[in-house]
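Colleague: mind looking at a prediction? Sequence and model below.
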Amino acid sequence: MQKIIHKAEDRAYRDRGWVRSYFSFSFAEYFNAKMMGFGALRVLNDDTIAPGEGFETHPHDNFEIMTVILSGALKHKDSEGHESVIGKGGVQLISAGSGISHSEFNASESEEVSLLQIWIEPNVRDAESRYQEGNFPTRNSQEKFTLVVAPGNGGNSLTINQEAYVSLASLGVGQEVVYEIKKEGNGVYVFIIDGEVSVEGEKIGRRDAVGLSVTDKVAIGATKEAQLILFEVPM
């Protein structure tokens, strides 16, 4: 097993006034040759957007762009005619493919919206663009992981153009779970949204992350109540 630890305080921070962002990997004007992603996981941004503010219409292509709403609500509009408001527990997936333009704004004029923005490299270029969304509230349960993104045949999960799987989990104190790799050769990147866990013996807390590869399973135990997002991606 190979392991890498990324601490929350080591992320890049940018405050543009209307949006505060922490970048886990190189993004926009932030460049770190040692932080170019984890396998096919290329971008993991932790954004907080001020009331009524947001990202004006802008284009994308050839990325799988995922947004996870942690609090508040986000208003989406794109060039394919999709318009929606996504609240806490909502997950949005844009397969940019050959090209799509979109805007994302805080739907509230009085409260901030907090979200994770994730970009995953696709396994096919210039595919037809596609928009999907779903609601995936997590809770302490024996279900262990809630699969939110998968290549296909993933039940209620959103479909991604990559051999990648994204899961959410909410763990109670002392709860232990084992994640089994779905695709041989994939690695796993565990990002702690809140709380504290032990991942294969490494204790990590809020907004910390650990990446693991050359393994077929990952053991996770909650030392405090915890919420996490787990990315299984090609390396």
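Modeller: All right, it came through fine.
Colleague: please count neighbours and contacts with C-alpha atoms only from this point.
Modeller: Will do.
Colleague: just want the most central residue of this structure.
Modeller: I118 (4.6 Å; Cα atoms, centre = their mean).
Colleague: what segments of this structure are helices?
Modeller: In the chain, no helices are found when defined by DSSP state H.
Colleague: roughly how far apart are E9 and Y22?
Modeller: 9 Å (Cα to Cα, to the nearest Å).
Colleague: of those two, give the one with the bigger neighbour count.
Modeller: Y22 (21 against 11; other Cα atoms under 10 Å).
Colleague: could you find the closest non-adjacent residue to the more buried one?
Modeller: The spatial neighbour of Y22 that comes closest, neighbours along the chain excluded (Cα to Cα, 6 or more residues apart in numbering), is Y13 at 4.6 Å.
Colleague: structure B:
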Amino acid sequence: MDNTVLHRAETRGYANHGWLNTHHTFSFASYNNPDRMHFGVLRVLNDDQVSEGMGFGTHPHDNMEIISIPLEGDLEHKDSMGNKAVIRHGDIQVMSAGTGITHSEYNKNTDKPVKFLQIWVFPNKKNVSPRYDQITLKVADRHNKLQQILSPNPADAGVWIHQDAWFHLGTFDKDKAAHYNIKRKGNGVYAFVIKGSFTLGGITLKERDGMGIWNTEHINLAAKTQGAEILLMDVPMAL
């Protein structure tokens, strides 16, 4: 197997703030692990659950590409650029914080929590004009295949960011397999299992496990459970 790093679900940082239940794959807030600062330009992978009627108050960001992937429920977003929107399962949201942005995120539902992945990627350009975008994708288009949800190119499928990164989501029936070619020489892939289990390079990954692979040109994955869901993040390894 090529160069790999394995992060089992139970080894992630964890915090329960009452209104927020969160797991951190990489160092974040009070979770500080010098061995887990980032995977290439992938800086943050937070697995968040926000209680009914609660949320993140207005707070600032700069010079970071921030991607939100809702898994369950509805998340309301407001920002300093005047955007107000709700993102749901099937949506992908992106912010280029650039020179600076403030925003808030709330669960407006009173009957159910909201679950989403919050991902930060170091940009390849600093101090760009702040930007917000969100799109709704056809979830059926990722059945037994990998659906591109993010790239560096505004003309491509999905949202785009200021970085040579490509993200794909796939939901697979048991024993279905997929082959993925790394998009750019020098990039690595970080795989995160959202649901079920997969084998990747001979290693079994369970729900919420993560694995980074680099110095390779392609990877092969196979679902071990029905309805297994995976996120692949193809990112530059050099900061």
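Modeller: Perfect, thanks for sending it. Here the structure is a predicted model, which means the values were calculated and not measured.
Colleague: superposed, how do the two chains score by TM?
Modeller: The TM-score (TM-score structural alignment, normalised by the length of the first structure) is 0.97; 235 aligned residues with a Cα RMSD of 1.3 Å.
Colleague: wait, the residue nearest to the centre of the first structure sits on F63?
Modeller: No. Contact between I118 of the first structure and F63 fails when scored by Cα atoms under 8 Å: they sit 9.7 Å apart.
Colleague: who touches the residue nearest to the centre of the first structure in this structure?
Modeller: Counting by Cα atoms under 8 Å, 6 or more residues apart in numbering, I118 of the first structure touches L41, R42, V43, L44, N45, I65, M66, T67.
Colleague: the third one: how many residues sit nearby?
Modeller: Here the count is done by other Cα under 10 Å, and V43 of the first structure has 23 residues near it.
Colleague: since we're on the residue found closest to P154 of the second structure once you drop the neighbours it is linked to in the chain, how many residues are nearby?
Modeller: Closest residue to P154 of the second structure apart from its sequence neighbours, by Cα to Cα, 6+ apart: W160 at 5.4 Å. For W160 of the second structure, the tally of surrounding residues (other Cα under 10 Å) stands at 26.
Colleague: quick check: W160 of the second structure vs I92 of the second structure, distance?
Modeller: From W160 of the second structure to I92 of the second structure the distance is 10 Å (Cα to Cα).
Colleague: just A228 of the second structure next, same as before
Modeller: 19 Å.
Colleague: who has more neighbours, those two?
Modeller: A228 (25 against 20).
Colleague: what's near enough to touch the more buried one?
Modeller: So A228 of the second structure contacts T171, F172, D173, K174, V193, I194, K195, G196, S197, F198 (Cα under 8 Å, 6+ apart).
Colleague: count the residues that sit near the residue nearest to it when sequence neighbours are not counted.
Modeller: Using Cα to Cα, 6+ apart and skipping the chain neighbours, the partner closest in space to A228 of the second structure is G196 (4.4 Å). For G196 of the second structure, the tally of surrounding residues (other Cα under 10 Å) stands at 20.
Colleague: mind checking what G196 of the second structure lines up with in the first structure?
Modeller: Residue pairing (TM-score structural alignment): G196 of the second structure is matched to G195 of the first structure.
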